[in-house]
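**Student:** predicted model, plus sequence, below.
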Amino acid sequence: MPSTPSYLWELEDILGQGATAKVYKARNKKSGEEVAVKVFNNASYLRPFEVQMREFEMLGKLNHINIVKLFAVEETGSPKQKVLIMEYCASGSLLSVLEEPENGFGLSESEYLIVVQCVVAGMNHLRENGIVHRDIKPGNIMRLIGKYGRSIYKLTDFGAARQLQDDETFVSVYGTEEYLHPHIYERAVLKKPQQKVYGVTVDLWSIGVTFYHAACGSLPFMPYGGPRNNKEIMHKITAEKPPGTIAGVQQKENGPIEWICELPVTCRLSEGLKAQLEAILPNILEADQEKCWGFDQFFAETKNMLERMVIHVFSLPQARMHKIYIHHYNSVAIFTEIVAKQTGVAPERQTYFYEGHLYTIRPTLQVLHLSKTTEQYPFILIGCESEGPMGVTYKDPAFGFPRLLPSVDVSVDFSIAKNVVSAVYQTLRVTQLLLTCQEFLLRGSYWIIQNLKAECHRIVEKKSAVMSHYNCMCNTESRNTRLYNAAYKDFAIDKQDQGGCRKKLQLIRNTLSSCSHSLDKESMLQFSLLEVKKDQDHMRVDTSMDRMKHCLQKTQLIFQQFKKRRHLSRLSYNEEQIHKLDKINLVNLAKKVLTIFEEEIVQKYQAALSGHSSRMRTITEIQTHLGLMNGYLVACVKDLHSYEESVNNTVDKLAQRMQQTCLVQPNHSPASSYHVPAEQALTVRMHKLQDQMKSVSYELEKNNSIIERLNVS
């Protein structure tokens, strides 16, 4: 058992190895604390002494949570060899995380953001100390689980690191070929002589490849047969990558290269995060070091991305979930513009529900003050009816299922089995997306229908209030006509005033007749509501997902057996027979998962989309109808107010005419005494009219207050 004065380890406890060293899990002799010990091989001592000492010097300068800590430098063996005693990361590396079948199509969005945040923070610390790493890759990014269960990623392996400022260059070559900058690849892998010098941005290229790998579960640059089997094409892809592209794939031998500008649909990241990554990756995956971003811009852009908050929005017209990445200090107006870009619903047409209620948002409000959303409790966006719901965008999992070969090859079988289990995981994720979509379609529809039922009730009350107001005006019209006719007998009055009032009342009568047909849409809404509840009940008792998860558990167990056997040089007869049975069972389980997905999940999802489309047409029709009814009633109220003003004006004119007539009469003489009784009678009638108008005005005010409470205005 190798040891140093303070630590010891077993050769079987190897954590990793490279060209110049191996890393073992070791223990402190006194405390039992677990550490990682890096032991250098003979090849490492063939390097110049200053190169050998470089890693010790680099680690001695660094102290950051996202850099693996150096605890001590001790000696082991005879002759004495220096070893590094470092922080032990029990959860392996980012590469080991990506090699798990669950992450065959990339990391989850939450885990991916942690990776980006940790790598950026660690690299920022390196640049602050003027250090270039020169071997950034998933295998050199270790993972530790923090005390709150959150991953912490740490940069390690500084054997190739050296001091280098932004304006300095170097000529030596280091790194792992899949992650190498194309200029270094040409010299280090293809062995082509060149006089090029390299700057610190070579680390940015490696970071770009690492970020893509973590997002997609695969490398961005893939020649036919793999990067290590077709090195010339690998260099051609990386060196000739067009601006704006982030990946290049050769599907056939000697075939053309397919250039890719977007992250694949199989990627587990949301469209909101993808859009931001697709703005960063092309600028760090740039072979021309003059065009490549510098670290300052890289840090600024990634900080801009990482500092954004997420608002979850489910678009009912699209039948899709969205994650809106936005700064907390941005206004709601900016939020609605981003939503419009992703959903196609213009800001002025956007209406939101939150937890069953209409959610009013003010454009000037900061998004920080909006209610907190999650994937389970998002805003539900409603807006203008689209041509049809787009639904979830996904790639048919059937195309991702590889076939197991009949021959027995434990290494090949392990690789294929891993891909099969990855495809099963992906099928379950797509299934969950489809089920979640259905759930929110029903939830949003339920809320809209309930809101429309309440709106129907309000409209009926509005109509009742307007009819009451109208009947009051009809009574006023009758009394006004009698008084006006009586006044007309005694005074020369223009009858056009009375005719104008009658025309206004006739206009109101015509408007009310336009909405005289039934406002009762509750029966239609109640039927839709029953359908929604029925569908919700069916979803609660559906067992499709549970059956698929059961199949996944069995495939995982079989995969673990394949993982054990891959290290065996050969299988015994009985082991080989069991291995063959495991292959058959793995294939059958994968087929069962696909069958459930295609014959149950997809069919129910398509039916849900069709039902949602039909239901939304009905809802839109009712919304339009209620909008028209409300418009008619608002017009009636305005006309009634106008009529009321006309009646008041007419009464005022009558009163003024009466006063003018009385004023022009001289002191009563025998000749004029004949007219006095008539004038007195008219005065009495005018006082009665004024009293009646006060009564009418009180009734009008009462009806107006009812209508105002019902939001008719």
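**Tutor:** Looks like it arrived, so ask away.

**Student:** use CA for all of it now, contacts and neighbours both
**Tutor:** Noted.

**Student:** my read: residue 197 touches residue 168, true?
**Tutor:** No. Assessed by Cα atoms under 8 Å, residue 197 is found out of contact with residue 168, at 9.5 Å.

**Student:** so which residues of the stretch 451-600 of the chain form helices?
**Tutor:** Along the stretch 451-600 of the chain, counting by DSSP state H, counting those that start in this stretch, helices occupy 496-514, 522-541, 544-565, 573-596.

**Student:** now do the buried residues in the last one.
**Tutor:** Okay, so that is helix 573-596. 576, 579, 582, 583, 586, 587, 589, 590, 591, 593, 594, 596 (16 or more other Cα atoms under 10 Å).

**Student:** likewise stretch 638-656?
**Tutor:** Using 16+ other Cα under 10 Å as the burial criterion, the residues of stretch 638-656 that qualify are 639, 640, 641, 643, 644, 646, 647, 650, 651, 654, 655.

**Student:** among these, name the ones in helices.
**Tutor:** Members of those lying in helices (criterion: DSSP state H): 639, 640, 641, 643, 644, 646, 647, 650, 651, 654, 655.

**Student:** for the second one, give its distance to residue 633.
**Tutor:** Spelled out, it's residue 640. Using Cα to Cα, to the nearest Å, we find residue 640 at a distance of 10 Å from residue 633.

**Student:** what's the most distant pair in the ones in helices among the buried residues of stretch 638-656?
**Tutor:** Taking Cα to Cα, the two most distant members of these are 639 and 655; they sit 24.3 Å apart.

**Student:** quick one, longest strand in this structure?
**Tutor:** Ordering each strand of the chain by length in residues (DSSP state E) puts strand 7-17 first.

**Student:** that one packs against which elements?
**Tutor:** The helices and strands touching strand 7-17, judged by 3 or more Cα pairs under 8 Å, 6 or more residues apart in numbering; DSSP states H and E, are strand 21-28.

**Student:** alongside the first one, take a look at this:
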Amino acid sequence: MELEPGHLVAGRFRVVRFLGEGAVSAVYEAVDDVRGQHVAVKLLHRELSQNTEIVQRFEREAEAASRIGSEHIVLVHGAGASPEGRFIVLEYLDGGTLADLLRKRRPLPVEEAASLVVQLLAGLSKAHALGIVHRDLKPANLFLVPGPQGGPFLKILDFGASKLTNAGQALTRTGAMVGTPMYMSPEQIRSSDKVDPRTDVYAAGVILYESVTGKVPFDVRNAVELAFRVVSQDPPPPETHLPSLDPELSAVIRRAMSRDPDARFQTAAEMHEALCAWLQKHGIPLPPETRAAPAAAPTVVPTATPRAAPAASRSVRLVVVIGLGALLLVAAVVLALYVGVG
């Protein structure tokens, strides 16, 4: 049930308006009555509050994002549970996603696309240094707000599918896939619980490919066929769609999207360095690492005692969680196709 303007979440966050919802949570603009600042409140859907894995993912999102400490990661003020349900309090962002931008105009100028992905990689580098792999990078999870020089400043959203690689904590069931197939690496399609930071590098490559060409690498709507192509085929080189693309930038994209993880940039920092070098070589200013106004320091939101079961919410993102049955179907189709080819 959508909360009305004026409703108090946890007796503290006064709802201003409904912003949007996804498969797992709903997001509201609100005012923190204690600090007097605008925030975004993300509420887990009530009907999902008994799903242990989804609740753990929801809590993981707050934990992961709050640990990273990069201005390119959405700031988490706190999290808790209340009669309205489980919630996360985030910084309020005024802007739109990269997906919104690409719907309005595509392709982007190559310098604009490269500058945005440089910012994405800066945030990822901080996450990876802490052993956090995002696993669901896509244009819809990249939010653009005004930067210090008026250009877009990128914020990474939604760490609900993230994995702590150095803590031995994987919330993915064996045989399940987590992510959005169009941006998933081959190894992530095979097994989402056995990935490392290079899977985020692959996704960054796909995002750069799409941004500069206006096309996705594999324009396939069937999830099984898409999974087969990602695992078994190299995408068309980006210059297929954009013949004027600089060969050096094309090489960066193709390396990031290599099907062999060992042939990719091994870290987000390494790809960040390569893209920065390309920008500087072409006389393009590097994007700022910080916004003009520093973000407020995180605060811990006290957890109210729920009246009944822990609550509900949805989310401004779409995370595709494909169960074991779907994975087996993909495997069967891939095997059949390989046999047919042989």
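**Tutor:** Here it is on my side, so go on. What you see is a predicted model; the values in this text were computed from it and never measured.

**Student:** tally of neighbours for residue 180 of structure 2?
**Tutor:** Number of residues near residue 180 of structure 2 (other Cα atoms under 10 Å) recorded here: 20.

**Student:** excluding residues flanking it in the chain, which one is nearest the aligned residue in structure 1 for residue 13 of structure 2?
**Tutor:** Using TM-score structural alignment as the criterion, residue 13 of structure 2 maps onto residue 7 of structure 1. Once flanking residues are discounted, residue 7 of structure 1 sits nearest to residue 28: 4.6 Å by Cα to Cα, 6 or more residues apart in numbering.

**Student:** please report how far the equivalent of residue 37 of structure 2 over in structure 1 lies from residue 557 of structure 1.
**Tutor:** Counting by TM-score structural alignment, residue 37 of structure 2 lines up with residue 33 in structure 1. Separation of residue 33 of structure 1 from residue 557 of structure 1 (Cα to Cα): 32 Å.

**Student:** just residue 446 of structure 1 next, same as before
**Tutor:** Following Cα to Cα, the distance that separates residue 446 of structure 1 from residue 557 of structure 1 is 42 Å.

**Student:** residue 300 of structure 1 now?
**Tutor:** Distance, residue 300 of structure 1 to residue 557 of structure 1, using Cα to Cα: 45 Å.

**Student:** okay, those two: which has more neighbours?
**Tutor:** Neighbours per residue (other Cα under 10 Å) separate residue 300 of structure 1 from residue 557, with residue 557 holding more: 13 against 10.

**Student:** got the contact list for the residue nearest to the match of residue 37 of structure 2 when sequence neighbours are not counted?
**Tutor:** In space, and not counting its chain neighbours, residue 33 of structure 1 is closest to residue 27: 5.4 Å by Cα to Cα, 6+ apart. The contact partners of residue 27 of structure 1, taken as Cα atoms under 8 Å, 6 or more residues apart in numbering, are 7, 8, 9, 33, 34, 35.

**Student:** need the residues you listed in JSON lines with distance to residue 412 of structure 1, can you?
**Tutor:** Compiled in JSON lines, those are given as follows (distance: Cα to Cα, whole Å):
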{"residue": "7", "distance to residue 412 of structure 1": "39"}
{"residue": "8", "distance to residue 412 of structure 1": "36"}
{"residue": "9", "distance to residue 412 of structure 1": "32"}
{"residue": "33", "distance to residue 412 of structure 1": "38"}
{"residue": "34", "distance to residue 412 of structure 1": "35"}
{"residue": "35", "distance to residue 412 of structure 1": "34"}
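
**Student:** across to structure 2, which of those residues hold up?
**Tutor:** Retained in structure 2 (both residues aligned by TM-score structural alignment, their matches' Cα atoms under 8 Å) from the contacts of residue 27 of structure 1: 7, 8, 9, 33, 34, 35.

**Student:** pull the most distant pair out of those.
**Tutor:** Every pair of these checked by Cα to Cα; the farthest is 9 and 33, at 11.7 Å.

**Student:** show me which of these two is the more surrounded one.
**Tutor:** residue 9 (21 against 11).

**Student:** you'd agree the more buried one is up against residue 23?
**Tutor:** No. Counting by Cα under 8 Å, residue 9 of structure 1 does not reach residue 23; the two are 10.3 Å apart.

**Student:** packing partners of the helix or strand where residue 337 of structure 2 lies?
**Tutor:** Assessed by DSSP states H and E, residue 337 of structure 2 sits inside helix 324-341. Here helix 324-341 of structure 2 touches helix 223-232, going by 3+ Cα pairs under 8 Å, 6+ apart.

**Student:** onto which residues of structure 1 does the helix it packs on map?
**Tutor:** The aligned range for helix 223-232 of structure 2 is 231-240, by TM-score structural alignment.

**Student:** which residues are contacting the matching stretch?
**Tutor:** Stretch 231-240 of structure 1 is contacted from outside by 181-183, 185-186, 189-190, 221-223, 227, 248-249, 257, 287, using Cα under 8 Å, 6+ apart.

**Student:** ok, 7 Å please
**Tutor:** For stretch 231-240 of structure 1, contacts defined as Cα atoms under 7 Å, 6 or more residues apart in numbering pick out 182, 186, 221, 222, 223, 227, 248, 287.

**Student:** over to stretch 114-126 of structure 1?
**Tutor:** Here stretch 114-126 of structure 1 has contacts from 66, 67, 132, 152, 153, 154, 155, 306, using Cα under 7 Å, 6+ apart.

**Student:** now that stretch, how far from the centre of its chain.
**Tutor:** For stretch 114-126 of structure 1, the separation from the chain centroid amounts to 24 Å (computed by Cα atoms, centre = their mean, to the nearest Å).

**Student:** same check, this time on stretch 226-241 of structure 2
**Tutor:** Its chain's C-alpha centre and that of stretch 226-241 of structure 2 lie 21 Å apart, by Cα atoms, centre = their mean.

**Student:** quick one: buried residues of that stretch?
**Tutor:** 226, 227, 228, 229, 230, 231, 235, 238, 239.

**Student:** now flag whichever of the buried residues of stretch 638-656 of structure 1 is closest to residue 692 of structure 1.
**Tutor:** Lowest distance from residue 692 of structure 1 to those (Cα to Cα) belongs to residue 651, with 10.7 Å.

**Student:** just to revisit the earlier point, for the match of residue 13 of structure 2, give its distance to residue 92 of structure 1.
**Tutor:** Taken as Cα to Cα, the span from residue 7 of structure 1 to residue 92 of structure 1 is 21 Å.
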